[in-house]
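Novice: here is my input, please return the structure:
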Amino acid sequence: MNDQLIKGYFKGLDVAFTYAVTTNAVNGIVLRHNCDPAAAHILGRAVTGALLSAAILPEGQRINVCWKYRGVLRTIIVDAGQDGTVRGFIAPPQLDLEEDNMDKLYGDLGDLQVVTSQTGKILNSGTAPVPLHDVAKDLAYYHCISDQVETGLNVMIGFNADPENPVRFCQGWMIQALPETDVERFDRLRRRMESPAFRELLSREADCEVLACLLTAEEADFSGLHRNVGPAPKFICPCNRDKMEAVVRTLPIPERMELVQKKEDVVILCQFCNKRYELTIDDCITAWNLKSDAGTP
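Specialist: I've put the predicted structure just below:
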């Protein structure tokens, strides 16, 4: 199945939904960062959760989601746009877990920060503690607590025994309460998303309407599915040499002087795509002078 993103709402129930197939995008990101199975599982679910959340944004907006934990797992950052573009990384990419120990993996209470932006301008941001030791559930918890929007989110990922094509499938489903939602009914839908039947269906190729029917089968007021097809998820990293020169321009004067004295090249590695940028000391001096020139009346 090709990657896809569909959003809409359940007619008669005042509940919005988003459905995403992210297999190809996640596969590329996992390979790019050389993730071990545990890290690939976590990163793939985080990427999909962020894409589901970004899909409901107005056109041109993006979200940057940062999970911070205190166990072996330290950080996951995913940048996703309403246009389906996404990039992300996990630290460390090799978790080396020998046993299924959630406390060791996640540590104590974590933090999750979400920043919404448009054309580089921050529109809003929020941070919340996340206690659930699951990237998808922690993101849903954030939406409930910080955004004050009741949310259910489920992401399933499976793997091949093939290091060149490790991700067999990855897809996710999110529901959010609209203003007139019946809270008890929404809770019923959210619980059904955690049922073995729904999770099994989400673990294989399934049409969006089949998933929706399973959730709404017992809801008498359900009168159909309104759906819109959005841009397909795809990995894109907008890093470039100009942006790396901008990073160099943030160095304080003492560090610049030290670089000049040592005549060392500056090497910058993009954390999202692992592209390596090398700037000679002459490149750095040119970048610093450009900043000075820009500030001259």
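
Novice: could you use CA atoms for every contact and neighbour count after this?
Specialist: Will do.

Novice: mind checking how far Thr48 is from Gln4?
Specialist: 11 Å (Cα to Cα, to the nearest Å).

Novice: quickly list what's touching both of these two.
Specialist: Common neighbours of Thr48 and Gln4 (criterion: Cα atoms under 8 Å, 6 or more residues apart in numbering): Ala20, Thr22.

Novice: which of those two has more neighbours?
Specialist: Thr48 (31 against 19; other Cα atoms under 10 Å).

Novice: check which helix or strand covers the more buried one.
Specialist: helix 37-54 (DSSP states H and E).

Novice: and the strands in the chain?
Specialist: Using DSSP state E, the strands of the chain run over 4-10, 15-21, 61-68, 75-81, 85-91, 110-118, 121-130, 151-159, 167-177, 225-230, 234-235, 266-269, 276-279.

Novice: on that earlier part again, and the helix holding Thr48, how far from the chain's centre?
Specialist: 6 Å (Cα atoms, centre = their mean, to the nearest Å).

Novice: one more sequence to fold, the one below, so I can look at both together:
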Amino acid sequence: MKGASGSAQGQSPPPSPSDYLIRGTAAEGKIRVVSVVSTQAVREARERHKLSYVATVALGRAMSAALLLAADLKEPQARVSLQIRGDGPLGGIHVDAGVDGTVRGYVSNPAIELPLTPESKLDVGQAVGRYGYLHIVRDLGYGQPYTSTVELVSGEVGDDVSYYLTSSEQIPSAVLLGVNLDSQRVRAAAGVLVQLLPGAPASLISEMEARLTQVGEFSPRLARGEGLRELLEIWLGDLDLTLVPERLPVRFHCPCNSERVKGALRLLGRDELMDMIQTDKGAEVVCQFCNKVYYFSEDELRSLVAEMSASQ
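Specialist: All right, here's what the predicted structure looks like:
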């Protein structure tokens, strides 16, 4: 199922609640439902990376998708890495999300912009590319991470994640992702994942896709102030929808810090660090995920080299 998107002009949106994720079941426990509001996180990603309109929608969809995928992990430190590498001008999309509700991400070419589609939509599929791969890495918090790769279906992100879950995970799934923009800001970003549980008839997934399609555009309704729980009730309320009362807070978070960056510099080796000292008189390191810049003076690099030498 394609993720909804749009570029809406007009009055300022109503205040957005804090981002959160909710879980539930429907159809007498035959359907698993996970939904997330990621508006603030996508806003922060757009501001940090200076994203174009189409790059914002592509990355926003991927951030919501990664949060939905991470929701079924068990260990507190478990995480999901989602990477999309298509043949479009956007380049790669990289997202990291945790079962704790933290998410971060970036795209290779954040400034690209494309003409709208004939339906006046942002052309995410063209930006990402029709050909390429979706890579999912599930770090369960113990043992070796589980890695899976599938070919892109459309580059629209929602279709691609749904295909991954159905073909690689063998779980019939429907995914709806949406990011709504105006000329100044992200008005709403969200996602819904519906999956069949063991014993459920396969025909249910087609019904879920039809229901999500008939509701109309997802993120514009959230931008107008409709609540996530209310929308889920509209879609699934007649199927005995039961939502867990607790919300999992969601936020943009990158764990990078000066000590971690120093650790990365150590991996370069003393010769490379000495070359930085002599050629650049210091170092500038940019975190790809959050775009934070770390500066290290010539003296700081010399001190790092001395520490490395002393530890040998």
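
Novice: quick TM-score on the pair, please.
Specialist: Here the superposed chains carry a TM-score of 0.86, computed using TM-score structural alignment, normalised by the length of structure 1; 289 aligned residues with a Cα RMSD of 2.6 Å.

Novice: in structure 2, what stretch matches the helix holding Thr48 of structure 1?
Specialist: Counting by TM-score structural alignment, helix 37-54 of structure 1 pairs with residues 53-70 of structure 2.

Novice: average offset between that stretch and structure 1?
Specialist: Once fitted to structure 1, stretch 53-70 of structure 2 is off its aligned match by 1.3 Å on average (mean Cα distance after the TM-score superposition for structure 1).

Novice: sorry, back to before: would you turn the strands of structure 1 into CSV with distance to Glu99 of structure 1?
Specialist: As requested, the strands of structure 1 are exported to CSV (distance: least, Cα to Cα, whole Å):
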stretch, distance to Glu99 of structure 1
strand 4-10, 34
strand 15-21, 29
strand 61-68, 21
strand 75-81, 20
strand 85-91, 19
strand 110-118, 21
strand 121-130, 23
strand 151-159, 18
strand 167-177, 21
strand 225-230, 39
strand 234-235, 31
strand 266-269, 32
strand 276-279, 34
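
Novice: nearest to Asp100 of structure 1, out of the ones you listed?
Specialist: strand 151-159 (16.8 Å; Cα to Cα).

Novice: tilt between that closest one and helix 37-54?
Specialist: 140 degrees (axes from the mean of the first three to the mean of the last three Cα atoms, to 10 degrees).

Novice: how about residues contacting stretch 70-83 of structure 2?
Specialist: 34, 62, 66-67, 69, 92-100, 134-141.

Novice: actually, stretch 254-272 of structure 2.
Specialist: Val103, Arg104, Leu273, Val285, Cys287, Phe289, Cys290, Tyr294, Leu304, Val305, Met308.

Novice: most neighbours, which of those?
Specialist: Val103 (28 neighbours).

Novice: which non-adjacent residue is nearest the aligned partner of it in structure 1?
Specialist: Using TM-score structural alignment, the partner of Val103 of structure 2 in structure 1 is Val86. Distances taken as Cα to Cα, 6 or more residues apart in numbering place Ala80 nearest to Val86 of structure 1, at 4.3 Å, with adjacent residues excluded.

Novice: and that neighbour, what does it touch?
Specialist: Val47, Ala50, Leu51, Ala54, Arg62, Ile63, Asn64, Val86, Arg87.

Novice: what about whatever residue of structure 1 lines up with Val157 of structure 2, how many neighbours?
Specialist: In structure 1, the residue matched to Val157 of structure 2 (TM-score structural alignment) is Val135. Val135 of structure 1: 22 surrounding residues under other Cα under 10 Å.

Novice: check the gap between Val135 of structure 1 and Ile42 of structure 1 for me.
Specialist: For Val135 of structure 1, the distance to Ile42 of structure 1 equals 7 Å [Cα to Cα].

Novice: tell me the contacts of the closest residue to Ala26 of structure 2 other than its chain neighbours?
Specialist: Distance criterion Cα to Cα, 6+ apart; nearest residue to Ala26 of structure 2, sequence neighbours excluded, is Leu241 at 4.3 Å. Shown in contact with Leu241 of structure 2 (Cα under 8 Å, 6+ apart): Gly24, Thr25, Ala26, Ala27, Glu233.

Novice: who wins for most neighbours among these?
Specialist: Using other Cα under 10 Å as the neighbour criterion, Thr25 leads the contacts of Leu241 of structure 2 with 22 neighbours.

Novice: trace that one over to structure 1, please.
Specialist: In structure 1, Thr25 of structure 2 lands on Tyr9 (TM-score structural alignment).

Novice: which ones are touching its match?
Specialist: Val15, Ala16, Phe17, Leu225, His226, Arg227.

Novice: can you check Leu201 of structure 1 too?
Specialist: Counted by Cα under 8 Å, 6+ apart, Leu201 of structure 1 has contacts Leu211.

Novice: how about Val293 of structure 2?
Specialist: With Cα under 8 Å, 6+ apart, Val293 of structure 2 has these contacts: Glu284, Val285, Val286, Cys287.

Novice: now the helices for the stretch 151-300 of structure 2?
Specialist: Using DSSP state H, counting those that start in this stretch, the helices of the stretch 151-300 of structure 2 run over 158-167, 203-214, 218-223, 228-236, 258-268, 270-280, 298-310.
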